[in-house]
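Visitor: Provided below are the primary sequence and the corresponding predicted coordinates.
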Amino acid sequence: MEIKLDKHSANEASIKINLIEADYQPKVDAKLKDYAKKANIKGFRPGKAPISMVKNLYGTSVLVDEINDILSSSLNEYIKEQPFRILGEPLPVVESAANIDWKNQKEFEFEYKIGFVEDVDIKLDESLEATAYSIEVDDKVMNEAIENLKKQYGKMTNPEVSEENDFLYGDLKSADGSFEKTLSLPLSKMDGRSVKKFIGVEKGAVIEFDPSKAIKTDLAEVLDMSEEEAAEISGTYTFTVQNINRTEEAQLDQEFFDKVFGPNEVSTEEEFKNKVKEIMSENYDRETKTFTEEQIKDKLVDTANIELPETFLKEWLGKANENVSEEDIAKEYPMYAKQLVWSLISNKIAKDNEIKAEHEEVIEKTKEMIREQLASSGLGAQMEDNMDMFVDNYLKGNEGQNYMQMLTSVQNEKVLGFVREKIKMKEEKISLDQFKELLAN
C-alpha cells in the first residue's frame, strides 16, 4: 500500500491511496472461505458448494467491503499522523471510483479531497483589549419594569366604554366582503389620529378605517397573518366590537408581592423594589457578560488570521447536508466559518494551557440551565427534588450530543475566563439605552 499527500494550496490537498493485490487478497480469500462454510446454495448441502461458485456469487461484494475497510482504517491512521488539523471529513473523488473494474482490476487507486489548517498560533497579552460593561439600573428603568409587572399581574375587566390602551375584540371585514376575521385589536398599536375612532365606543359599535394606515407597526402580527398577506391589506375595512378588554394594574400589596416572587419572599414595597433591582442587575450582568465574551471572540478570530479552505468546506457542507441548497450554504457560511475559527482557537488555548471541562462542571451547568427554564415557567422550587432526573435525561438525550454540547460550552467558558485574565480588560458603566445601542451596532 502507498499513501501520498498532494497539497494544492495552503489549506487544501488530496490524499491518494494505492492498493496492490497483496494488500487486500488475503483478507478477501479468508472471508470467502468463511462464506463457503456457511453458504446455503441451491443444489448443494450447506457448506458444500465449490469455492469457485461462492467466489463467483460473492467475490465482488466481499472485495468491495474489504477494500473499503482497508481504506477507512488506513486513511484515519494517516490523518492522525499529520501535523495539521483536518476540517470536516475527507471527500472521496467519485470520478476515479466510478471507473473501477472490480471483476478484473488488481491494482486500485483512490483519491480523497481534504481541507485543513496548520498549527494555530494565538498570542494572549495586553495588546488585546476588551471592555466589560455593567448596566446601571436607575429609577427610570426599575419603575418601567415594575409598571410592566403591575400590568402583567393585573386583573382583566370588560368595561362598557373603551379607553386608550384597551383591547377591542371583534370582527374585521373588508368593504368588498373578500376578507373577514375575528381578532383582538390592541389600541396601543394604532396611530394617534386613527385610535380616536376606537376610544369611547361601546359593544356593537361599527368602526370604518384603513388598517394599513391606522396600525403603526407590526401589522402582520396584530392581524395574525403572514407578511405577504398583510401586504395585501389596504383600503376600507370595518371593525365590529364584540367585547372590550382592559387590564387593571395590580396594586403594590402582599397579594401582588406573593404572585411575583412567591409567598412571603418580600413584605414591603421597599423590599419588593430591592428584589426587582437585584434580579434586573443579575439579568443584565448575564447579557453584558455574553456581549463581552462575543467581543473577545471577535478580537481573537480577527487576530488569529486563520485561513479556512472555503471551497472545500462549502462542498463538504453540501454533501453532509443533502437538503440544503448552494444558496443557503453561501448565505450561512460566514457565520459557520466564524464559529469554526473560534472552535479552533478555543481548543488550541485549552490544549496549550491544560484547560479541561470536568464531568461535575457539566452537571452543574446543566442544572443551572434547567433551573432557569423551570423558573421562567414558575415551577422552579417545587421541581428541585427531581433535578437529578431532569439532568440525567437531558444529558443522555439526542444520542449523547447534548452532553458533548454542554462539555464544549463549559470548556469555552473556562477558556474565555482564562483569556480575560491575560488580555487588557477595561470596565465601563453604561445605561440600558447605551447598551441597546451597542447591541444594535
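Guide: Structure received. Numbering: from 1, shown residues only.
Visitor: contacts and neighbour counts: CA atoms only from here.
Guide: Noted.
Visitor: which stretches in the stretch 51-200 of the chain count as strands?
Guide: Secondary structure of the stretch 51-200 of the chain (DSSP state E, counting those that start in this stretch): strands at 85-92, 108-117, 129-135, 155-157, 167-174, 180-186.
Visitor: my bad, the stretch 201-350 of the chain
Guide: 206-209, 237-248.
Visitor: tabulate these (TSV), appending distance to residue 102.
Guide: Formatted as TSV, these follow (distance: least, CA to CA, whole Å):
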stretch	distance to residue 102
strand 206-209	76
strand 237-248	73
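Visitor: this is the other structure I want to compare:
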Amino acid sequence: MNITKTQIDALNAVITIAITKEDYATQVDKKLYDYKKTAAISGFRKGAVPMSVIQKQYGKPVLQEEVNKVLQASLSKYLSSERLDLLGNPIPRMDQTIDWDQDEFSFDFEIGLAPEFVVDLSATKNVTRYTIIADDKMLNDQVDRIAKQYGKLISQSEVKEDFEVRGTFTNEENGIIAPANFGLDIFANKKVAKAFIGKKVGDVVAIETKGLFDDDHKLMDYLKIGHDDVHGLDITVDFTIEEINAIEKAEFNQELFDKIFGAGIISSIDELKAKIKEDAEVQFAQQSDQKFLNDVTDSLIENTKFDLPSLFLKKWMKTMGETPLPDDQIEEEYAKAEKGLRFQLIEGRVMAENKLQITFEDLKAHTAVIIKKQMAQFGQLDPSDEEVAGIVARVMGNQDEVKRLSEQVMGEKMIGLYNEKVKTKSKEVNYDQFVKEMYGE
C-alpha cells in the first residue's frame, strides 16, 4: 500500500491510496472460505460447494467489501498520523473509474484544509464593556411589583390599565399552550397593552411576539418555549382571558418582609431596595458578560481575515444528507454556516494560543456552584458537601449536560481572557438603556 498527498493549493489537497493484492487477499480468501462452509446453493451439499462456484457468485462483492474496509482503515490511520487540520471530511473523487477485475486499485480523496491565520486580540475594535446599574426607577418598579404580588385580588368584569389578567397563550402550529398571569405593564409593545383594555372574560386577544418584551428571553417564561426558539420569534399567539382582577397592594411591614426573605433579614423599604439592587446587578453582570463575549466574537470575525476552501466545503455539504441538495440550496446553506465556521476556527485558535483548557475539576466546581444556587432558591441555604457532591455526580453522568456545562466554563474562561487582553470602552447604563444597546430598539 502507498499513500500520498498532492497539494493543490494552501487549502485543498488530494490523498491517493494505492492498494495492492497483498493488502486485501487474506481477508477476501477468509471471507470466501466462510461462505463455502455455509453457502446453500442448488445442486451442491452444504459445505461442499466448489470454491470456483463461490468465487463466481460472491467473489466480486466480497472483494469490494474488503477493499473498502482496508481503504477506510488506511485513510483514517493516515489522517491521524499526519495530524492534518481538516475542514469537513474527505470526499471520494467522483470522476475515478475502478476496474475490479484488476489486482491493484487506486483511490483519490479530496480534502479541505484549515487556513493559517493569526488572531490579534489587541487589535479588536469598537467593543464596549457595559456596567448595568439598577436605577431608582427600576427599584421603585420592583417594589411596586412586590406590593402587587403580595396584595389582595378583587375580581373585575372588564380589563382596565392597572388590572391583572389570567388566561392561556395558545398557538396550535407551534404547540404553545401556556397558562399565564400578568399585569399589562409587562409588555414593551404598548399597543398590545391597549388591546386588552375593555376586554372581558372569554375574550381572545391576538398578540404578535416580535418586540413583545424588552428581552426576548421572557418569551421562555410566558410561552413555555425553549431558549433556541425565542430569539427573533415572529409569530401570532392568542391569549384567552379567563380571569380579571384589580389589586389591593400589600402594606410593607415586618410581617411581609419576614414572609418574603425570612425572619429579621429585611426591616425597611430602603433595605428591600438594597437587596433588590444587589440581586439584580448580579444578574445584569451575567448579561453584560454575554454581550461582551458576543461583541468580541463579532469583532474578531470581522477583523481576522482568512480564506476558506469554499468550493470543497460546498461539495462536502452536498454529500452530507441522504439526498443531495440542489446547488442553489447549497449556496444558501453555506452562507448561513460560514460565519459559524469562522467563529469555530477563531475560537479554537484563541484557545490553543492561550492554552485555555477545561479540566474535570473545573466542571465539578462550576456545577456545584449552579446546584447550590438552585437549592437556595428552594430554601436550602446550607446543603452539606456530600449532598451537593451526589447531585454533581448525577449531573456529570449526563453527556448532554456535560457538553452544556463545558460550553459555559469555556465561555467564562474566554471572558476572563478578553477582559485581560481586549481593549474596550467602558459605559455605565441602566437596564433599559442596555436593552436598547443590545437590540437596537
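Guide: Happy to help now that I have it. Remember, predicted model here, so these are calculated numbers, not experimental data.
Visitor: now distance to residue 426 of the first structure too, for the strands of the stretch 51-200 of the first structure, in a markdown table please.
Guide: Formatted as a markdown table, the strands of the stretch 51-200 of the first structure follow (distance: least, CA to CA, whole Å):
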| stretch | distance to residue 426 of the first structure |
| --- | --- |
| strand 85-92 | 34 |
| strand 108-117 | 33 |
| strand 129-135 | 5 |
| strand 155-157 | 46 |
| strand 167-174 | 47 |
| strand 180-186 | 44 |
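Visitor: in CSV, list these along with distance to residue 351 of the first structure and mean neighbour count.
Guide: Formatted as CSV, these follow (distance: least, CA to CA, whole Å; neighbours: other CA atoms under 10 Å):
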stretch, distance to residue 351 of the first structure, mean neighbour count
strand 85-92, 13, 17
strand 108-117, 16, 20
strand 129-135, 23, 18
strand 155-157, 57, 12
strand 167-174, 58, 21
strand 180-186, 56, 17
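Visitor: nearest to residue 237 of the first structure, out of these?
Guide: strand 167-174 (4.3 Å; CA to CA).
Visitor: check which helices and strands that closest one sits against.
Guide: strand 180-186, strand 237-248 (3 or more CA pairs under 8 Å, 6 or more residues apart in numbering; DSSP states H and E).
Visitor: now, of the strands of the stretch 201-350 of the first structure, which is deepest in the fold?
Guide: Each of the strands of the stretch 201-350 of the first structure was scored by mean neighbour count; the highest is strand 237-248, a mean of 19, by mean count of other CA atoms under 10 Å.
Visitor: please enumerate the helices of the stretch 201-350 of the first structure.
Guide: Using DSSP state H, counting those that start in this stretch, the helices assigned to the stretch 201-350 of the first structure run over residues 211-214, 219-222, 227-230, 254-261, 269-304, 310-320, 326-352.
Visitor: tell me the most buried of those helices?
Guide: By mean count of other CA under 10 Å, the helices of the stretch 201-350 of the first structure have helix 211-214 as the most buried, with a mean of 18.
Visitor: state the distance from the counterpart of residue 136 of the second structure in the first structure to residue 277 of the first structure.
Guide: Aligned by TM-score structural alignment, residue 136 of the second structure pairs with residue 139 of the first structure. Residue 139 of the first structure sits at a distance of 9 Å from residue 277 of the first structure (criterion: CA to CA, to the nearest Å).
Visitor: residue 25 of the first structure now?
Guide: Following CA to CA, the distance that separates residue 25 of the first structure from residue 277 of the first structure is 75 Å.
Visitor: mind checking how far the residue nearest to residue 139 of the second structure when sequence neighbours are not counted is from residue 153 of the second structure?
Guide: Using CA to CA, 6 or more residues apart in numbering and skipping the chain neighbours, the partner closest in space to residue 139 of the second structure is residue 273 (6.0 Å). Relative to residue 153 of the second structure, residue 273 of the second structure is positioned 24 Å away (CA to CA).
Visitor: also residue 204 of the second structure?
Guide: For residue 204 of the second structure, the distance to residue 153 of the second structure - CA to CA - is 22 Å.
Visitor: cool, and residue 127 of the second structure?
Guide: Applying CA to CA to residue 127 of the second structure and residue 153 of the second structure gives a distance of 47 Å.
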